[in-house]
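K.L.:
Predicted model, plus sequence, below.
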Amino acid sequence: MMRTSRQALTAVLATVLATTAACGSGEEAATKLELSAALPDRVPSGATLRLGDPQLQALIGASGLDSELDDAGITIEWANISGGPQSIQAFRADKLDCASVADIPSLFAAWTGTSTKIVFQSVTVDPLEHPIYKLGVAPGVGVASLADLRGKKIAYSAGQAQGALVLRVLQKAGLTQKDVQLVELTSTGDSYVTALGSKAVDVAPIGAQNVKLYEAKYPGATSISTGIRDDASTLYCLTSAVEDANKAAALKVYVAVRTKALLWSNDHPDEFAKAYYQDTQGLSEKDAKAVVEINGDKAIPATWDAAITRLQETADLLAKEQNHDKLDVNTLIDRRFEEVQADAAGAAVVTGDAA
């Protein structure tokens, strides 16, 4: 009985000490939040989020919506990180809670043992009119349609959105990997453009905003459209972050603010161009405005059903073509934030997924 009493007393003292330490640091002790539980309505004192979301960082500041984060008592530790490879590395080092990416990184995080959840989905209005990527064609190479890809050297990055796009393009063209030569390249900065210009590859997916610059830099260079929707845009987080009650409460506020900021950018394209592309990316005023126009307006879907269907199709394709395990993408989605987005968008929410 005495041993049991001592054990119980030790447990109580440990709890008290942990709570005292948290209060002393101005931060409430976090409790684990089950993924099936409702998101907390109250943001606790000292709630902090570590975010790799550079574009939205600029938008939130330019729109004045950062005041809503301040009013909620949320501290944001911004990191100049986005995209799959950087964010997964930061997740593994426990240096980041969430990052802005396309949909592919969530798949590769799962396949490589990093548990994440998607908490935000946005789409492009008229996505086929405003693609994220086009297929750049090297100078002197004859590619006028997807059928012409047969036998060509195509830049390929297995773990990135560009790699998935290449596989989807081949599928649409009725081709297989054996019908082309996939050249493994990591797409960082202008590496694909350089590879095209030097004719190391015949074809490579390049950002639509870079097409004019590419064609001007390399005489004889051309490009074609993929005809494939590639506008997936998400915010994904470590599962441990959304299981942390403090961070989950802060994320609920952040997702709402992020939604409002994204919609604000549609109505303030010049301010968006200056705040992000000009002031942080170093583009000229003319080029910054051109990029915003090329990228098109963004929309918040009323439901994530269509996005999940597309992600499952992509996961199935990658599992087959890259020898990954089959994956149920519903395990990667935290649909509690679906309603948070829709409520924040209000009348601006779109049905039909802007397809």
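P.N.:
The structure has been received and is ready for your questions. Numbers count the residues shown, from 1 in each chain.
K.L.:
For the rest of this, base every contact and every neighbour count on C-alpha atoms.
P.N.:
OK.
K.L.:
residue boundaries of the helices in the stretch 201-350 of the chain?
P.N.:
211-217, 239-242, 245-267, 269-272, 285-295, 305-322, 336-345 (DSSP state H, counting those that start in this stretch).
K.L.:
chain center to the second one, what's the gap?
P.N.:
It refers to helix 239-242. 16 Å (Cα atoms, centre = their mean, to the nearest Å).
K.L.:
gap between residue 294 and residue 84?
P.N.:
23 Å (Cα to Cα, to the nearest Å).
K.L.:
ok, these two, which is more surrounded?
P.N.:
residue 84 (23 against 14; other Cα atoms under 10 Å).
K.L.:
Give me the nearest residue to that one, chain neighbours excluded.
P.N.:
residue 105 (4.7 Å; Cα to Cα, 6 or more residues apart in numbering).
K.L.:
For the one you found, give me its contacts.
P.N.:
83, 84, 85, 88, 159, 160, 161 (Cα atoms under 8 Å, 6 or more residues apart in numbering).
K.L.:
Where neighbours are concerned, which of those residues has the most?
P.N.:
Ranking the contacts of residue 105 using other Cα under 10 Å puts residue 88 first, with 25 neighbours.
K.L.:
in a helix, that's where that one is, yeah?
P.N.:
Yes. The assignment for residue 88 is a helix, going by DSSP: H, G, I helix; E, B strand; the rest coil.
K.L.:
Okay, one more to line up with it:
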Amino acid sequence: MLSQRFQSRILNIFLRFFQNFQQRKIRIFSLLFAVGIGLVLFVSACSSGTNQQATTTPTEQATSTPNQSPAVSSNTVRIGFQKAGTILSALKTRGDLEKALAASGASVTWSEFPSGPPMLEAINSGSIDFGYTGEAPPIFAQAAGTPLVYVAYDPWSTKAEAILVHKDSPIKTVADLKGKKVAFAKGSNTNYLVVKALEKAGLQYTDIQAVTLQPADGRAAFEGKNVDAWAIWDPYLALAEKATGARALTDATGLAPNRGYYLAAKSFVDAHADTLKIVLDEVKKTSDWAKNNPSEVAKFLAPALGIDAAVLEVAEKRRDYGVLTITDEVIAKQQEIADAFYKIKLIPKQINVKDIVWRN
């Protein structure tokens, strides 16, 4: 038999153990309870945030989803330009548009693009309101469902784009391009020049190895002789001729109109036609100045473009200028380009150019 004293000691040990165990249970339960409350609050907050986000998501999606233009700012015109695009580059540098818009309480922002297609992608995404490209990009954009509008055109020049080969190239005619690598910016005006030049030479578009590159990459590929030919526009054309002695197989004469187009987001045209007219008026003033002062334009743009003024002057003197109303004849020529692209499956569906022409 255990002594009473020993039994008492054993009993005390069990009692302390039980008390400690109960205290631990309480602490553990309290901890679990606190964690549970925290999780409930967190989930509740997340749910609240999700519900709040759900009320704003449609608007945010409308801003970023292609083919849906966002609400147009009433006091800011967002313009896309190409550094090599004479008129808008000059307009930006001169600051005349800012002054004209200020009188109506509006302002302007500028975004630079390497060529027309990415600029029109920006219109599609709702990032810009207005821009200028060659004749082919708006056709690709319309076929893709971009909500844009032709608002004016620029006659430019058939001499201002060409298909170049190296000065020592054995390629003498467009027909000699069969099986060769030809670089150009996909969806650009020179894309159409290549199509028409091949057609005239009795070749199919599939007879060449098309290498689609933006101007800077195209120049590097051409100068590095990684491609056999390069279809390009001024002033890159004039620069390549001067820097490398490149030969032109053909320019656009008799092949493509090589017009430029001023384009705007449909939402901007619908909401701010008066502001658009101010923009076009200032563009025309700059165009008139450029037409009468090719040497001044060249000197003015040389620092921004990093191209010698003498080279730019060559480009300026072989182009035309204007901010002209789009006529039925102009529409018909654009339709010819669209039909040609559809025929060779460069665009997925037939389009009607006249459907997106601004009738101001």
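P.N.:
All right, it came through fine. Computed from a predicted model, the values in this text were never measured in an experiment.
K.L.:
before we move on, the earlier item: the residue nearest to residue 84 of the first structure maps to what in the second structure?
P.N.:
Alignment note (TM-score structural alignment): residue 105 of the first structure maps to residue 137 of the second structure.
K.L.:
ditto for residue 135 of the first structure
P.N.:
So, by TM-score structural alignment, residue 135 of the first structure is matched to residue 163.
K.L.:
Its match is in contact with residue 234, isn't it?
P.N.:
No. Under the criterion of Cα atoms under 8 Å, residue 163 of the second structure makes no contact with residue 234, lying 11.6 Å away.
K.L.:
picking up where we left off before, which non-adjacent residue is nearest the match of residue 135 of the first structure?
P.N.:
Among residues not flanking residue 163 of the second structure along the chain, residue 231 sits closest, at 4.1 Å (Cα to Cα, 6+ apart).
K.L.:
next one: residue 272 of the second structure
P.N.:
Nearest to residue 272 of the second structure is residue 74, by Cα to Cα, 6+ apart, at 7.6 Å.
K.L.:
ok, now residue 158 of the first structure?
P.N.:
residue 164 (7.0 Å).
K.L.:
Compute the distance between the one residue sitting closest to the centre of the first structure and residue 7 of the first structure, please.
P.N.:
Residue closest to the average C-alpha location in the first structure (Cα atoms, centre = their mean): residue 101, at 1.6 Å. Here residue 101 of the first structure is placed at a distance of 47 Å from residue 7 of the first structure (Cα to Cα).
K.L.:
residue in the second structure matching residue 298 of the first structure?
P.N.:
In the second structure, residue 298 of the first structure lands on residue 321 (TM-score structural alignment).
K.L.:
what's the neighbour count on that match?
P.N.:
For residue 321 of the second structure, using other Cα under 10 Å, the count is 23.
K.L.:
Pretty sure it sits against residue 288.
P.N.:
Yes. The pair residue 321 of the second structure / residue 288 is scored as a contact, 7.2 Å apart, by Cα under 8 Å.
K.L.:
And the helices in the stretch 51-200 of the first structure, which stretches?
P.N.:
Going by DSSP H, counting those that start in this stretch, the stretch 51-200 of the first structure shows helices at 54-63, 66-71, 84-92, 104-111, 161-173, 191-197.
K.L.:
Noted, bye for now.
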